[in-house]
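In: Provided below are the primary sequence and the corresponding predicted coordinates.
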Amino acid sequence: MPDPNSDWLLVGRVVAAHGLQGWLRVKCLSDFPERLTEPGQRWLQRDTDPEPLLYPLIQGQFFPAKGLYLVQLQGIPDRTAAEAWLGARVLVPASDRVPLEVDEYYYRDLIGLAVYHEGQWLGQVSGIWAAGQDVLEVTTARGQQVLIPFVKAFVPVVDLEQGQVHIQPPPGLLESFLG
């Protein structure tokens, strides 16, 4: 999971080289797949790189047979150069966030929020699971994880300014964690 305090947004991970012309196969890790198809500034970073390096996206396309994106980046001319980036993260600056609609949130903004149930502190958001419908993973004060479907009926209040969410889960979901 990306660091919520990072100056970068993780949009993909290089999983393989493709062909002889320096194309990369990239697993999309963004809700905005156009970040892997529309030309523009992109950065690559391996675990050993102290800082991300600029490699502008020339072109990209979805490869449905593998569920991956094929991308061509400026400065990666051949397969050998492409193979050097296996496992690298594809990044964009956090300042390039796509504007969201009302009641839409970036995962990184939800991680760490305090979670309240009926006015009592329950724990904090420790993760987000994408499972058809997003699910909040909440770590309780006892270190237990509870999963709350991230729908308005169960999470009626998300207050980013106050750093908290208020939940109203269905009956029976929290009893074993509160008792």
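Out: Arrived safely. Residues are numbered from 1 along each chain as shown.
In: rest of the way, CA atoms for contacts and neighbours
Out: Noted.
In: now the strands for this protein?
Out: Applying DSSP state E to the chain gives strands spanning 8-18, 23-28, 43-45, 53-54, 57-63, 68-73, 89-93, 114-117, 120-131, 133-140, 145-149, 157-159, 164-167.
In: which of those strands sits most buried?
Out: Highest mean neighbour count of these: strand 23-28, a mean of 25 (counted as mean count of other C-alpha atoms under 10 Å).
In: now the angle from that one to strand 8-18?
Out: 140 degrees (axes from the mean of the first three to the mean of the last three C-alpha atoms, to 10 degrees).
In: strand 23-28 to strand 68-73, inter-axis angle?
Out: Going by the same axes, to 10 degrees, strand 23-28 makes 130 degrees with strand 68-73.
In: here comes the other one, which I'd like you to weigh against the first:
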Amino acid sequence: MDVVVARIGKAHALRGEVTVEVRTDDPRGRFVPGTVFATQARRGSGVPRELTLRSARLHSGTWLLAFEEIPDRTGAESLRDTLLLHDVPAEAGGEDEGYYESDLVGLRVEDPAGTPVGEVVALETRPAQDLLEVRLSDGRTGLVPFVAALVPVVDVPGGRLVLDAPDGLFDLGEA
């Protein structure tokens, strides 16, 4: 199964390095020189379908990656917002298995009674805790801490998750 392991940010320096927003719990295990990543980029961007990792390093808390196919800053700038995907074998997991953004985006969001609330549109990975971005039925979007107390059920095969949101969670911007 292909999962998103990073989103490419801006170019860094002159030798084709890019910053990345890490979307894996094991960057040291994933960012190994020689690894080939599938890419997902906007149409017509000219981004290669695959990129081979030339180097990876941590610099001031930010991962910097360079690819065999991208020799310079100009090429690196063209990669911005490209998603790096890596094939991860499906494993039988227990209750604490994690979820990838690709598992969650598109899931129907329901309240505990089964009433539709909206749809998951993104997963924001943060140092303290991950946040689900939910597009509500009325078109607004809101961020929800991705914790068991608020999201007690994630049913990927069923295409839904249950959101037990406290009153007012999505009303913070309406003062």
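Out: All right, it came through fine. This one's a predicted model, so the numbers in the text were calculated from it and none came from an experiment.
In: so for residue 34 of structure 1, which of the strands of structure 1 sits nearest?
Out: strand 57-63 (8.7 Å; C-alpha to C-alpha).
In: pull the distance from the closest one to the chain's centre.
Out: 20 Å (C-alpha atoms, centre = their mean, to the nearest Å).
In: now it against strand 23-28, angle please.
Out: Using the same axes, to 10 degrees, strand 57-63 of structure 1 lies at 70 degrees relative to strand 23-28.
In: what are the contacting residues of strand 57-63 of structure 1?
Out: Strand 57-63 of structure 1 is contacted by residues 36-42, 68-74 when judged by C-alpha atoms under 8 Å, 6 or more residues apart in numbering.
In: which bit of structure 2 covers that strand?
Out: Counting by TM-score structural alignment, strand 57-63 of structure 1 falls onto residues 53-59 of structure 2.
In: before we move on, back to that, same list (the contacts of strand 57-63 of structure 1) but as CSV, adding distance to residue 18 of structure 1.
Out: Compiled in CSV, the contacts of strand 57-63 of structure 1 are given as follows (distance: C-alpha to C-alpha, whole Å):
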residue, distance to residue 18 of structure 1
36, 15
37, 16
38, 19
39, 18
40, 20
41, 21
42, 18
68, 11
69, 10
70, 8
71, 9
72, 10
73, 12
74, 15
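In: among those, pick out the one closest to residue 165 of structure 1, please.
Out: Looking across these and measuring by C-alpha to C-alpha, the closest to residue 165 of structure 1 is residue 36, at 31.9 Å.
In: burial count for the closest one?
Out: 28 (other C-alpha atoms under 10 Å).
In: in structure 2, what residue corresponds to it?
Out: So, by TM-score structural alignment, residue 36 of structure 1 is matched to residue 31.
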